[in-house]
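Colleague: coordinates only, sequence not included:
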């Protein structure tokens, strides 16, 4: 199945602009997507510290993804 991944912040350096398409097995989870993105993202800590969200909610690693879903990868931020 194909998952569209929207990239923000530091992740824009790893995709074609702000969007990346990843092929996953049917029934794959957010954790599987996170692992698949390691091929593209050369900073493992950045990937492991980031949140994943769909159009309505922040997703947990156990969340099963559907074909055609668009997922945003939200890098950690800090401020004050």
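Modeller: Here it is on my side, so go on. Just so you know, these numbers come straight off a predicted model, no measurement behind them.
Colleague: C-alpha from now on. contacts and neighbour counts both.
Modeller: Will do.
Colleague: Tell me who's in contact with residue 59.
Modeller: Neighbouring residues of residue 59 by C-alpha atoms under 8 Å, 6 or more residues apart in numbering: 30, 51, 52, 53.
Colleague: Give me the neighbour count for the second one.
Modeller: Residues within reach of residue 51, counting by other C-alpha atoms under 10 Å, total 16.
Colleague: Pasting the second one now:
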């Protein structure tokens, strides 16, 4: 039997992929706001609170991996 092992980075990427389907091209997001939404989402697991690194880096990772975002300035991204 395989256990469902989910990393913070994978959960953040899955969250970003789901989130970007709900917004229009050209919309800008602030990473700190995405972190708040991520923490309230079904993708966030309580065990992530015990990690040394906060979710900010994982959200950035999700934005970069998605390939559908461009950096406007530090902490702000625009959906392509």
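Modeller: It's in. Treat the numbers as computed from the prediction; the structure is a model and nothing was measured.
Colleague: now what about the TM-score between them?
Modeller: Once superposed, chain against chain, the TM-score is 0.40 (TM-score structural alignment, normalised by the length of the first structure); 51 aligned residues with a C-alpha RMSD of 3.5 Å.
Colleague: ok, back up a step: out of the contacts of residue 59 of the first structure, which one sits closest to residue 20 of the first structure?
Modeller: Looking at the contacts of residue 59 of the first structure and their distance to residue 20 of the first structure, the nearest is residue 52, at 13.9 Å (C-alpha to C-alpha).
Colleague: picking up where we left off before, for the contacts of residue 59 of the first structure, which entry has the maximal number of neighbours?
Modeller: Counting by other C-alpha under 10 Å, top hit in the contacts of residue 59 of the first structure: residue 52 with 22 neighbours.
Colleague: Tell me which helix or strand that one sits in.
Modeller: In this structure, residue 52 of the first structure is located in strand 51-53 according to DSSP states H and E.
Colleague: Show me what counts as buried in the helix or strand where residue 64 of the second structure lies.
Modeller: Assigned by DSSP H and E, residue 64 of the second structure belongs to helix 55-66. Across helix 55-66 of the second structure, burial judged by 16 or more other C-alpha atoms under 10 Å covers 55, 56, 58, 59, 60, 61, 62, 63, 64.
Colleague: Tell me the one among the residues you listed nearest to residue 79 of the second structure.
Modeller: Proximity of these to residue 79 of the second structure (C-alpha to C-alpha) peaks at residue 63, which lies at 9.2 Å.
Colleague: That closest one contacts residue 13, doesn't it?
Modeller: Yes. Residue 63 of the second structure lies in contact with residue 13 (C-alpha atoms under 8 Å); the separation is 7.2 Å.
Colleague: so after the longest helix anywhere in the first structure, what's the next helix or strand?
Modeller: The longest helix of the first structure (DSSP state H) is helix 30-36. Beyond helix 30-36 of the first structure in the direction of the C-terminus, DSSP H and E gives the next helix or strand as helix 44-48.
Colleague: That'll do, ta.
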